Each structure stands twice: as C-alpha cells, then as structure tokens.
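Novice: Turn this into a structure:
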Amino acid sequence: MKQTELTITDYNLKDTVEHGSEEFPIQYYVDELYCYSKQMIPLHWHSDLEFYLAYGGPIQIQIGKTIIDLIEGDAIFINANVLHSFQQINFQDKCQCPNIVFSHEMIAPSYSIIYKKFIQCIILNTELPYFVLHQDCQWQQDILLMLDKLFSILQKYGLVPSYYGEYPTLPFQNEDIEIVCYEMEIQSILNKIWQLIYLHLEDIPKVSIKHNKHILQVRTQKMLQFIHDHYSLPISLQDIACAADISKSEAARCFQSYLHDSPVHYLLNYRLKQAKQALQKSEDPIVEIAEKCGFQSASYFGKIFHREMGMTATEYRFKNHK
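Specialist: Here you go, the predicted structure:
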C-alpha cells in the first residue's frame, strides 16, 4: 500500500489545518493511521482542544516527551497548545481513529462567566496537558458514550470538506441517530462532557510539567525554523545549534527527545522532501532542483535520493509528476 505523507504543520510544528469554521469551530476526523507514512500523524500542536479515540487496535501517543499507550476503546483528551503525535502500535492493524478538534468557543465564549468559572481553569492548567478516558471507570465511560453519540452525529450530519479528504464510515453505537438541530445537539453534548470533566477534576491525575521541558520545546522549534528557512544553504550542525544558542550535543538531545531523529538527518530528509515536491510540481532541471534544495552537487543528490527512495530522481518524477 502506498502510504500518505502528511504535511500539516508550519516551521514550529503548529498545525496549519483549519478545524471547522469560525461559525461552527469543530471538526470531525477519522485518522486512518495505517495509511500514513510510518503509520503515524507526526508531532504537532494547535490552540484547539481534542478528543481522540483508539479504534482498530492499540495506539501510541506522544505528549511532549511522554509516551502513552492507548488500548482500543479508550480515548484521550489533549489540551490546547500541547505538542502531540499519534501512531498505531501493531503494523498489521488498520487503525481508523475518530476524533474531534474544537475551540472552547463551542462550549462558551471567552468573555462569559461559564468560561471564567469552568473552562479557563482546565485549558490554562499546565498540570493538565492530557488525560486518558478509560472504559473501566464509570464517569469516564459516560464521556466515552457521549463521544460515541457526538461522533455519530458528526459522521451523519456534520461532514465538511477537510484536508484529509473523505472518511470511512464507522459503526458507532448511535450511527442510526436522527437529529433535527444537530449543531445544538453537538453543543449540548460538549457541555455535558465538560461538566463531567469539571466535576471530576480532583480525580484526574495531574502531570508535573518541568520548566526544562518547555525550554527543550522552544529550542527545538527555533532550530526547526532555522532549518526550514535556510535548508537551501550549506548548513552544519553547529549552525543549527547556534539558532537556539546551545551546544551541538544539546541540539542533538532536543531533536532526539521530540523528533527521535538527529538534526543532520532531519535536515537531509527535509531537503529530500522539498526536492520531491519540486520534482512533482515543476519542470526545473534536476541539477537545478538539487542546488535549490541545498545539495552540494547533483551527483551527491542522485546518490542520496536513490538510497532513500529506492529509485532515481528521474524515475520519481516520471511516476509522480502532476
């Protein structure tokens, strides 16, 4: 199966996809993890909130530097501005994970007393970057059932054009539900979910976020921005480290912590990614593409491209040119 390579973030890993609309800021997705490159959605963050259900097999979620294994049927809540990724654990599985990404405005606007009393205390809580919803906990199971209903409604009535294209239809418990005012019903369900979360705040395990974790994330983002802005130029590991005003060893530690890669290998892959896009979309000579993407020579580019892609740049262009 040809796997899809996702491009959903900007230079500092912020999700660039618009979730829903200004009038109705919620988006329903089904992430077919088995279809994506490395069977995962890479690290990203957004200012919206998210509920994500494991379906089709267990999945692994990275929250900052923390790794969480989620069994099928459990879900996770991910708070605003939290760096995270999703990956299926078993290669043979076909994980199709339903999820919603939404603004807190779906529950109440920022100027309201509801926001100030019941929302702000959660979305601004640095000790609540996420929490898992388990099927064997009654109040959490109640939320899982409400999520099933919410997914069912959005699958039936609320599908809108999305970056990811069409979604598979999943067999939710409430898939035959009939709703007249589905937008109001969605808002009502979200309010009930949020009320349960608020009422059980003391029961939710808090995660101590050390200050240096935020520093590592900021440093990594600075180095990523530098690479994305200067990949066409000769860049050394020292240059990348200097972008965050740190040593080469610290730069390597940051990349390994968040991206499980080295700075130099990430730079190489990013150059290859830009070269592949140019081969697909432009008529520029391969020698010119190699130079624009930061490769020191066309022969070196050809060697690296064939090693990583299993074909020549010419063959790749022939198969993928748009």
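Novice: CA atoms for contacts and neighbours, from now on please.
Specialist: Fine.
Novice: Around residue 181, count how many other residues there are.
Specialist: For residue 181, the count of nearby residues is 9 (other C-alpha atoms under 10 Å).
Novice: ok, now residue 117?
Specialist: As a burial measure, the neighbour count of residue 117 was computed by other C-alpha under 10 Å and equals 11.
Novice: Name the nearest residue to the spatially most central residue of the chain, sequence neighbours excluded.
Specialist: Most central in the chain under C-alpha atoms, centre = their mean is residue 44, positioned 4.3 Å from the mean C-alpha point. Computed as C-alpha to C-alpha, 6 or more residues apart in numbering, the closest residue to residue 44 that is not its neighbour in sequence is residue 13, at 4.8 Å.
Novice: now that neighbour: how far from residue 83?
Specialist: As for residue 13, its distance to residue 83 is 8 Å (criterion: C-alpha to C-alpha, to the nearest Å).
Novice: hmm, back to that, I'd assumed residue 17 was in contact with the residue nearest to the centre of the chain.
Specialist: No - in this structure, residue 44 sits apart from residue 17 without contact. The criterion is C-alpha atoms under 8 Å, and the distance is 10.8 Å.
Novice: Quick check: which element contains the residue nearest to the centre of the chain?
Specialist: Assigning secondary structure by DSSP states H and E places residue 44 in strand 40-44.
Novice: can you list contacts of that strand?
Specialist: Strand 40-44 is contacted by residues 6, 8-9, 13-15, 33-34, 62, 83-88, 258-259 when judged by C-alpha atoms under 8 Å, 6 or more residues apart in numbering.
Novice: which parts of stretch 21-38 are buried?
Specialist: By 16 or more other C-alpha atoms under 10 Å, the buried positions in stretch 21-38 come out as 25, 26, 27, 28, 29, 30, 31, 32, 33, 34, 35, 36.
Novice: show me where the chain has strands.
Specialist: In the chain, the segments counted as strands under DSSP state E are 26-32, 40-44, 49-53, 59-63, 66-70, 75-78, 84-88, 96-102, 130-133.
Novice: could you dump the ones you listed to JSON lines with distance to residue 286?
Specialist: As requested, the strands of the chain are arranged in JSON lines below (distance: least, C-alpha to C-alpha, whole Å):
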{"stretch": "strand 26-32", "distance to residue 286": "34"}
{"stretch": "strand 40-44", "distance to residue 286": "29"}
{"stretch": "strand 49-53", "distance to residue 286": "42"}
{"stretch": "strand 59-63", "distance to residue 286": "37"}
{"stretch": "strand 66-70", "distance to residue 286": "41"}
{"stretch": "strand 75-78", "distance to residue 286": "43"}
{"stretch": "strand 84-88", "distance to residue 286": "34"}
{"stretch": "strand 96-102", "distance to residue 286": "38"}
{"stretch": "strand 130-133", "distance to residue 286": "46"}
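Novice: Proceed likewise with the subsequent sequence, for comparison:
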Amino acid sequence: MENKLHILNGYTDELFPVNICVVRKYSDLPIGSGFKSLHWHEDLQFVLCTKGYVNYQVNGIEYKLKEKEALFINKGALHMSNDMSEDGEYVTLTFPEELLFFFKESRMKYKYVWPYTRMDFLRCYEIKEENEIISYLYDIYNIYLNGSDMFEYDVSILITMIWRDLVKSLSKIDFIPNKKDVERQERVQVMLVYIHTHYADELSLKDIADAGMMSIAQCNRCFNKMLNVTPYEYLIQYRLQKATNLLKDATLNVTEISEIVGFNNVTHFIQAFKKVYGISPKKYRMMEDQDEKGS
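Specialist: Have a look, this model is predicted:
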C-alpha cells in the first residue's frame, strides 16, 4: 500500500524542481496540496500567509500565522495546516536543498546549507512582518500569479536571497539540541507510517505502540506531545480523511466505504464523520457533487 505520509514531491517540471501551491480552506491549487494533511518530506518549505490567518502544526507545536507572516519548515519535520479563517489563504514554496548548492560539491553546500538543513533540533523558524524574506516570498507569489519571461531564473534568484537572509538570522541563534525530542519525532513517524499502511485493519493501541517499539503509555505520551491527539483519535481522523476521498466515487455506498476505511460499524462511522465534518457522509457527498457541477 502506498505511504501517503512521507511525501516524495512530484515536481511538475523535473528540470526545475520548485512547487508553488496556493491553499484556501475549501480549495487548493494544485488539488490535494494540503489542508489538514499531516506529512513530512525531504524538501525545504516556506509557508506565507496571504489572507486571514492559518494555524500550522510542526512536530506538535502550534504556530498561528497572520497575513504577511511566514514559516520555514525544515526537511523531515512533521507538519500540517490544521485551521484557517474562512477567508484564509496561504502559499507554500517547496524545493530540494540541492537548489541552493549551485553545483554538487560547492562551498555553499557545506558552509551555508547542510549546517542548517541537518540540524535535527531546527524544525522550523517563524518569520514576522517587516522582514525582507516576506517581501521575496510575495515576489515569488506574484510571479506565480502573473508569470515571468524568465520564470526559472527569477524564482531561483529570489529563493537564493531568501535562504541568504534566513541563514543570517539563524547564525545569530544558539541552538540547544534536545535528543529526546528528536527520538520522539522518529518514533512517532514510524508509528504514523504504520497507521497509514494498516488503517483499514483492526488496529489496537498495542499494535501501534509495538510499531514504535514502546509501551502503550509511552505511545500515548508521544502522540499527545507531538500531535496533540491520542493514537486512536489520529487513527479515526485518518480513516475519515480516506473516506472523504472515497465519497467522490458514486459507485460505493456509505456502508461499503465505512468498511473499506476500517470501521466495523456504519453507525459509528456516520457519528464520527458528523463529529469531525459537521455533516453526514451522504450530505458531504451531495455537496461535493454540487461543487463539481458548479466548477
């Protein structure tokens, strides 16, 4: 079964591996680029809030970004946006660290990139208003919206300037590594992969804890610390997320979908769905159908 938690970014243009995504509460471009979608990847990412506010969770810590605020998310960090205002909008800029090397074995790689992208205790960094990085991110957003005759060069230059300013800021900070947090993150990632692979099976809390090679009590503490939910709550949320995708398939009825995603009782499935989404699975399907017809 495909692992959807660890994302290998499929860049639209492999000759220029940069993804720029615009995400709103009820729509995102490209489709599926991520609201309430927990994941990590081996790429670097900047998040810029362009309207309203967005709440981002990185390794269990909440960050509330207001308009004209941004967040740097390092490779390997567990993250997702978990709430945003009705008029909220944010832009993500994702790219591989190799883009900053200029060439394979450059001095920039060892002096200005690897020392920061390989800091296990540097998971993210908040960027507030009146910072040149914000201005550069808006420039990239405008290029995305309006196009550019030399798109690749213009975006690459801006990314380099963003990284230069970020490194200047980070070099002034004394980072104190927390080995326990690093180990906790690694264990949680293993358990999340296990859930994403076996969500349709009858999973017990012990099964999840065993996957992370820890006790049930340790498992509960890790999930609460990193994700602010219990392992069971996360499992239910993930099953419901999978169900929303299946509800777009008109050939499957609600009972069949509940079984496919791991619920052994359709009533429990409907109740859980209403609790999370505020409407029944049937109503959700009708709204999705109306959206498709209207688009």
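Novice: Fetch the TM-score of the aligned pair.
Specialist: Put the two chains on top of each other and the TM-score (TM-score structural alignment, normalised by the length of the second structure) is 0.78; 280 aligned residues with a C-alpha RMSD of 3.3 Å.
Novice: about what we covered before: can you tell me which residue in the second structure aligns to the residue nearest to the centre of the first structure?
Specialist: In the second structure, the position corresponding to residue 44 of the first structure is occupied by residue 39, as judged by TM-score structural alignment.
Novice: Check residue 156 of the first structure too.
Specialist: Residue 156 of the first structure maps onto residue 146 in the second structure, by TM-score structural alignment.
Novice: what's the distance between residue 147 of the second structure and residue 93 of the second structure?
Specialist: If you go by C-alpha to C-alpha, the gap between residue 147 of the second structure and residue 93 of the second structure works out to 16 Å.
Novice: And for residue 100 of the second structure?
Specialist: As defined by C-alpha to C-alpha, residue 100 of the second structure lies at a distance of 14 Å from residue 93 of the second structure.
Novice: what do you get for residue 41 of the second structure?
Specialist: Using C-alpha to C-alpha, one obtains 13 Å as the distance from residue 41 of the second structure to residue 93 of the second structure.
Novice: Could you do residue 141 of the second structure as well?
Specialist: Spatial separation of residue 141 of the second structure from residue 93 of the second structure under the definition C-alpha to C-alpha is 9 Å.
Novice: shared neighbours, these two?
Specialist: With contacts taken as C-alpha under 8 Å, 6+ apart, residue 141 of the second structure and residue 93 have residue 20 as neighbours in common.
Novice: re earlier: compare the strands of the first structure and give me the one nearest residue 273 of the first structure.
Specialist: Of all these, it is strand 40-44 that lies closest to residue 273 of the first structure, at 14.7 Å by C-alpha to C-alpha.
Novice: how big is the angle separating the closest one from strand 59-63?
Specialist: Here strand 40-44 of the first structure points in a direction 10 degrees away from that of strand 59-63 (axes from the mean of the first three to the mean of the last three C-alpha atoms, to 10 degrees).
Novice: so how far does strand 40-44 of the first structure sit from its counterpart in the second structure?
Specialist: Taken against the second structure, strand 40-44 of the first structure registers an average deviation of 3.1 Å after superposition, with mean C-alpha distance after the TM-score superposition for the first structure.
Novice: Which parts of the stretch 151-295 of the second structure are helices?
Specialist: Taking DSSP state H, counting those that start in this stretch as the test, the helices found in the stretch 151-295 of the second structure are 151-170, 179-198, 205-211, 216-227, 231-246, 254-260, 266-277, 281-294.
Novice: and the last one, what does it pack onto?
Specialist: Contact here means 3 or more C-alpha pairs under 8 Å, 6 or more residues apart in numbering; DSSP states H and E; on that basis helix 281-294 of the second structure packs against helix 266-277.
Novice: What count of nearby residues applies to the aligned partner of residue 270 of the second structure in the first structure?
Specialist: With TM-score structural alignment defining the correspondence, residue 270 of the second structure maps onto residue 306 in the first structure. If you count neighbours by other C-alpha under 10 Å, residue 306 of the first structure ends up with 14.
Novice: Settle this for me: residue 306 of the first structure is touching residue 314, isn't it.
Specialist: No - using C-alpha under 8 Å, residue 306 of the first structure is not in contact with residue 314; the gap is 10.1 Å.
Novice: circling back: compare neighbour counts for residue 147 and residue 93 of the second structure and give me the winner.
Specialist: Ranked by neighbour count (other C-alpha under 10 Å), residue 147 of the second structure and residue 93 place residue 93 first, with 19 against 11.
Novice: need the contact list for the more buried one.
Specialist: Under the contact definition (C-alpha under 8 Å, 6+ apart), the residues listed for residue 93 of the second structure are 18, 19, 20, 21, 45, 46, 47.
Novice: For it, give its distance to residue 8 of the second structure.
Specialist: Using C-alpha to C-alpha, we find residue 93 of the second structure at a distance of 15 Å from residue 8 of the second structure.
Novice: Check residue 118 of the second structure too.
Specialist: Shown here: residue 118 of the second structure relative to residue 8 of the second structure, a distance of 18 Å by C-alpha to C-alpha.
Novice: same check, this time on residue 67 of the second structure
Specialist: As judged by C-alpha to C-alpha, residue 67 of the second structure and residue 8 of the second structure stand 29 Å apart.
Novice: Equivalent analysis for residue 130 of the second structure, please.
Specialist: The spacing between residue 130 of the second structure and residue 8 of the second structure, counted by C-alpha to C-alpha, is 33 Å.
Novice: tell me which residues in stretch 145-154 of the first structure are buried?
Specialist: Across stretch 145-154 of the first structure, burial judged by 16+ other C-alpha under 10 Å covers 145, 146, 147, 148, 149, 150, 151, 152, 153, 154.
Novice: Same check on stretch 110-117 of the first structure?
Specialist: For stretch 110-117 of the first structure, the buried set under the neighbour-count rule, 16+ other C-alpha under 10 Å, comprises residue 115.
Novice: Determine how far it lies from the middle of the whole chain.
Specialist: 28 Å (C-alpha atoms, centre = their mean, to the nearest Å).
Novice: Which residue numbers in the second structure does that stretch align to?
Specialist: With TM-score structural alignment applied, stretch 110-117 of the first structure matches the range 104-111 in the second structure.
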